[in-house]
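Trainee: Turn this into a structure:
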Amino acid sequence: MGKKKTAFVCSDCGAEFARWQGQCSECKAWNTVTEFRVPSVKAAPRSASMTGYAGVVEAKIQTLDEVNLESLPRFSTGFKEFDRVLGGGAVPGSAILIGGEPGAGKSTLLLQTMCLLAQSMPTLYVTGEESLQQVAMRAKRLGLPTDKLKTLAETNVETICQLALREKPSIMVIDSIQVMHMTDVQSAPGSVSQVRESAAYLTRFAKQNQVAIVMVGHVTKDGTLAGPKVLEHCIDCSILLEGSSDSRFRTLRGNKNRFGAVNELGVFAMTGQGLKEVSNPSAIFLNRGEEQTPGSLVMVIWEGTRPLLVEVQALVDYSQLANPRRVTVGLEQNRLAMLLAVLHRHGGLQVADQDVFVNVVGGVKVNETSADLALITALVSSFKNYALDKQLVVFGEVGLGGEIRPVPSGQERLREAAKHGFKRAIVPVANKPKEVIEGMEVIGVSSLNDALQALF
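Mentor: Have a look, this model is predicted:
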């Protein structure tokens, strides 16, 4: 027997090295390079489809317009919020990876989905971390129909695929990919080698048999999906279920999707009967008090394919420290530092000796630049101890020159705000609608000074 080839792979970026090293030279991460044993390649048996020379398989070449798309219709998961994140439903033959913190509700959401789908199509729920009794107890506690859902407690990938060929499910859940293993790979389950080969094997099985496979993945301490980076490359859709331990709301966010929009957001509420979808998340994030306080403001952000109204709060207070604190929750801290410099240069407001705290209510993470103008407005409101109008909504991007830049989908944002009863809006001039929105006064501003004058 030949000597098995050994490589060293970075679990963060997937870079390969000839020998072990403490720091990955590609992504500069420490202690992420682990040993990876390449399995020996076995000669594939010749089949009836092979003709002529050995290893040459007849394959049909065709143009894209000849591909039949009607044979792969999407099917609903039973949850509109889940379908939204997937791009309109699950696609047969797709490989979906869903991750999240322990206790976020990954297994609960998938068990609810599979019990509903089992009433209309063949399904298979494979558990490697729990026994079948534990799964049945959870389903009974949630009040789910369990008469048609087929379950399997197994961790060997080859055995799972052999049984799936016999059962022919339309959708299959693997909970979780970190405990799966293959016989030919000589390493422990959860290692880079096992996760990499198991995910690749399952993905090939999904494509060849038109089975939608949902794999559950663990996350690291910094919130990213555990395992090699190649795991995210080989799957079709990567979803992250987020939610803090002190909040009953969970957000389902798509990080990668070959069949739909990325950064799509679905909102669920954790109840005693499992996860319940929230069809109008803006109403939850706008659960404000009767009395308006300084530093509080509502902004309209864009998540995937829909607008979302959230409240941003800012607190500016005199600092007793030599280096004042800059704390952000739900926003990027570097963005706050840049906006404070713009506010000083073009707004004439000096906060170098002030502690600045910023929070996005509801645990929402804002990644887009449309929150710039709302954040600056909340900072000025807190600094001047001036409460803004409760029926005011603000959005817009702020440039380094103090200019207010337009943001995408401005009309849809304004209509969403008007639907929730907001009467006044401060937006970039380019986003001001040509037609009057009934019941709303829209003020367009082109610079930071214009915005501050209109507000204060």
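
Trainee: Going by C-alpha atoms from here, please, whenever you check contacts or count neighbours.
Mentor: Will do.

Trainee: residues in contact with the residue nearest to A378 when sequence neighbours are not counted?
Mentor: Closest residue to A378 apart from its sequence neighbours, by C-alpha to C-alpha, 6 or more residues apart in numbering: G295 at 4.4 Å. The contact partners of G295, by C-alpha atoms under 8 Å, 6 or more residues apart in numbering, come to 313-315, 377-383, 385-388.

Trainee: Show me which of those residues are buried.
Mentor: 313-315, 377-383, 386-388 (16 or more other C-alpha atoms under 10 Å).

Trainee: I'd like to know which of those residues are part of helices.
Mentor: Counting by DSSP state H, the part of the buried ones among the contacts of G295 found in helices is 377-383.

Trainee: Out of the residues you listed, the closest to R138 would be?
Mentor: R138 lies nearest to A378 out of those, by C-alpha to C-alpha, at 44.6 Å.

Trainee: mind checking how far the closest one is from E303?
Mentor: 21 Å (C-alpha to C-alpha, to the nearest Å).

Trainee: next one: T155
Mentor: The value you get for T155 to E303, if C-alpha to C-alpha is used, is 37 Å.

Trainee: For the longest helix seen in the chain, name the packing helices and strands.
Mentor: Secondary structure of the chain per DSSP H: the longest helix is helix 192-209. For helix 192-209, the elements it packs on are strand 33-37, strand 95-100, helix 157-167, strand 212-217, helix 230-234, judged by 3 or more C-alpha pairs under 8 Å, 6 or more residues apart in numbering; DSSP states H and E.

Trainee: same thing but 10 Å
Mentor: strand 6-10, strand 33-37, strand 95-100, helix 157-167, strand 171-175, strand 212-217, helix 230-234 (3 or more C-alpha pairs under 10 Å, 6 or more residues apart in numbering; DSSP states H and E).

Trainee: Could you also give me the structure for this next sequence, so I can compare it with the first?
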Amino acid sequence: MRNKTTYSCQSCGHQSARWMGRCPGCGEWNSLTEEKVADIKEVRGISGSSPVAVTEVIAAEEDRYSTGIKELDRVLGGGLVPGSMVLVGGDPGIGKSTLLLQGAAAIAASAGKILYVSGEESTRQLKMRAERIGAVHQDLLLLSETDMSVIERYIKELMPVAVILDSIQTVFQPDLSSAPGSVSQVRESTGILMRIAKGTGISIFVVGHVTKEGTLAGPRVLEHMVDTVLYFEGDRHQSFRVLRTVKNRFGSTNELGIFEMRGRGLVEVTNPSALFMNRRPQGVAGSSIVPSLEGTRPLLVEIQALVCPSGYGTPRRMTSGVDHNRVALIMAVLERRVGLRISPYDAYVSAVGGVKLDEPAADLAIALAITSSFRDKPIQEGMVLVGEVGLTGEVRPVSGMDKRLNEAAKLGFRLCIGPPREQQDESLGIIEYICVNSLQEAVDAAVER
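Mentor: Now for the predicted structure:
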């Protein structure tokens, strides 16, 4: 029988019967590669599954056990759920393997046997890393293997509490002729691990590589199959690392875990707001503070802006840690609604500490930092700013205001400018609150002319 071939997109997984220069699914160029289609001999599913009436299903709160790292437990929603599958992505060298190796040793010390499978390092290299970061335990088992059938056999023989696979792009299924890291290999390997996790109750961590755009490499189905998706972010030139939840079937999304990279591994940062505010400049124009809310964690972040005359025909707009398009929108509102003639000027906006802010509550702080830099007048000391800015110049309410104000009060801030609040509660007694309806009112209250 003649072998059948298909062309699969390495970015989105789209399959085509013939080669095309551009993928019709995602629009990527030269991403279709030829793969042989293997005959399907057996279709395996989750063992023991059968239809059952919804009224007969016993629903209970998921049993969890601690990973031994509080910040990791936070982003997982309170601990690790047995039988769950967690995908961890991040840039090369950011600390994914270090984090999981520390977590593996902590789980081995508290919950039992754990298997760490590496397709990128030998067991000798893993032992050297474990000794350096103090992650050595007799129940931590190391395996250097890329054959998925061998990995599956060892998992079923050992029956560990959890399995860590580093990384999914290095393993391969012998039945498939495509290369490791291809769409079919990643999809089949993930499917095998998912059946093991759901059928045996073993928790599985899978490390995934990311593209230059910062998204997980491979087909999007990889993120849909797992229960939790974590991104490990940060600048390799700085010591702080952020573990962010973007999907979690057992907890809140957009949770944050803060770590600091040191010589002996990652150290948890229990009070990141105080750490980020430690070296904040005093009495300097272009600096503002926003009480951000990432998941359930309030976090005070400094926004810095620099507005200066442009030396080119087209003014430059550069951002770091905040959305570029959002900053352009805020600058347009400032020019139209507040009357600041900033369109001929270069503007640079940054979130200090390597934190990425994507919530609209930071709009007011960004707008006031730009205004402060443009007028060369500092914002009042001890003030935080929170609120979403609309195109008509109005300041809109945001959620979780109580947590934001309480966090600001803990660090000594005594004044907050924000949108009108419908519910007047006890948090207003902790910090003085100034309600503003428009961006013009906020500028008049916070920045001198």
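
Trainee: so what number do they get for TM-score?
Mentor: Superposed pair, TM-score by TM-score structural alignment, normalised by the length of the second structure: 0.94. Supporting alignment: 445 aligned residues with a C-alpha RMSD of 2.0 Å.

Trainee: Which among the helices and strands packed on helix 192-209 of the first structure is found nearest to V360 of the first structure?
Mentor: So among these, strand 95-100 is nearest, using C-alpha to C-alpha, at 20.6 Å.

Trainee: distance from the closest one to the second structure after superposition?
Mentor: When the second structure is overlaid, strand 95-100 of the first structure sits 1.0 Å from its aligned residues on average, using mean C-alpha distance after the TM-score superposition for the first structure.

Trainee: OK, contacts around the spatially most central residue of the second structure?
Mentor: Closest to where the C-alpha atoms of the second structure average out (C-alpha atoms, centre = their mean) is R244, at 3.0 Å. Applying C-alpha atoms under 10 Å, 6 or more residues apart in numbering, we find R244 of the second structure in contact with 72, 75-76, 88-89, 229-233, 253-258, 294-295.

Trainee: and if we set it to 7 Å?
Mentor: Listed by C-alpha atoms under 7 Å, 6 or more residues apart in numbering, the contact partners of R244 of the second structure are 75, 230-232, 254-257.

Trainee: residue in the first structure matching P82 of the second structure?
Mentor: Residue pairing (TM-score structural alignment): P82 of the second structure is matched to P92 of the first structure.

Trainee: doesn't A212 make contact with that match?
Mentor: Yes - assessed by C-alpha atoms under 7 Å, P92 of the first structure is found in contact with A212 at 4.9 Å.

Trainee: before we move on, back to that, taking strand 33-37 as reference, get the angle to the longest helix of the first structure.
Mentor: 60 degrees (axes from the mean of the first three to the mean of the last three C-alpha atoms, to 10 degrees).

Trainee: Off-centre distance for helix 192-209 of the first structure?
Mentor: Centroid displacement of helix 192-209 of the first structure relative to its chain, using C-alpha atoms, centre = their mean, to the nearest Å, is 22 Å.

Trainee: still on that earlier bit, dump the helices and strands packed on helix 192-209 of the first structure to TSV, plus mean neighbour count.
Mentor: As requested, these are exported to TSV (neighbours: other C-alpha atoms under 10 Å):
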stretch	mean neighbour count
strand 6-10	21
strand 33-37	21
strand 95-100	24
helix 157-167	14
strand 171-175	25
strand 212-217	25
helix 230-234	17
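
Trainee: nearest to I284 of the first structure, of the ones you listed?
Mentor: Nearest to I284 of the first structure, of those and by C-alpha to C-alpha, is strand 95-100 at 22.0 Å.

Trainee: contacts for that closest one?
Mentor: 106, 203, 206, 212-219, 225, 235-242.

Trainee: what's stretch 170-188 of the second structure aligned against in the first structure?
Mentor: Under TM-score structural alignment, the match for stretch 170-188 of the second structure is residues 179-197.

Trainee: gap between the two ends of the matching stretch?
Mentor: 12 Å.

Trainee: Leaving out chain neighbours, which residue sits closest to the corresponding residue of the second structure for G330 of the first structure?
Mentor: Matched by TM-score structural alignment, G330 of the first structure corresponds to G321 in the second structure. The spatial neighbour of G321 of the second structure that comes closest, neighbours along the chain excluded (C-alpha to C-alpha, 6+ apart), is K356 at 4.1 Å.

Trainee: hang on, the earlier thing: what residue of the first structure takes the place of the residue nearest to the centre of the second structure?
Mentor: So, by TM-score structural alignment, R244 of the second structure is matched to R253.

Trainee: So its match, which state does it fall into?
Mentor: Under DSSP: H, G, I helix; E, B strand; the rest coil, R253 of the first structure falls in the strand class.

Trainee: excluding its backbone neighbours, what's nearest it?
Mentor: Nearest one to R253 of the first structure, counting by C-alpha to C-alpha, 6+ apart, is L265 at 4.7 Å.

Trainee: Which position in the second structure pairs with that neighbour?
Mentor: Match for L265 of the first structure (TM-score structural alignment): L256.

Trainee: Show the residue spans covered by the helices in the first structure.
Mentor: Taking DSSP H as the criterion, the first structure carries its helices at 80-86, 106-117, 132-141, 157-167, 192-209, 230-234, 281-285, 333-347, 372-383, 410-419, 448-455.

Trainee: of all the ones you listed, which lies closest to V361 of the first structure?
Mentor: Closest among the helices of the first structure, using C-alpha to C-alpha: helix 281-285, at 6.6 Å.

Trainee: circling back: settle this for me: the match of L265 of the first structure is touching E233, isn't it.
Mentor: No - L256 of the second structure is not in contact with E233 according to C-alpha under 7 Å; the separation is 10.4 Å.

Trainee: Identify the contacts common to those two.
Mentor: 242-243.

Trainee: Pick out whichever of those two has more residues nearby.
Mentor: Neighbour count, other C-alpha atoms under 10 Å: between L256 of the second structure and E233, L256 has more, with 26 against 22.
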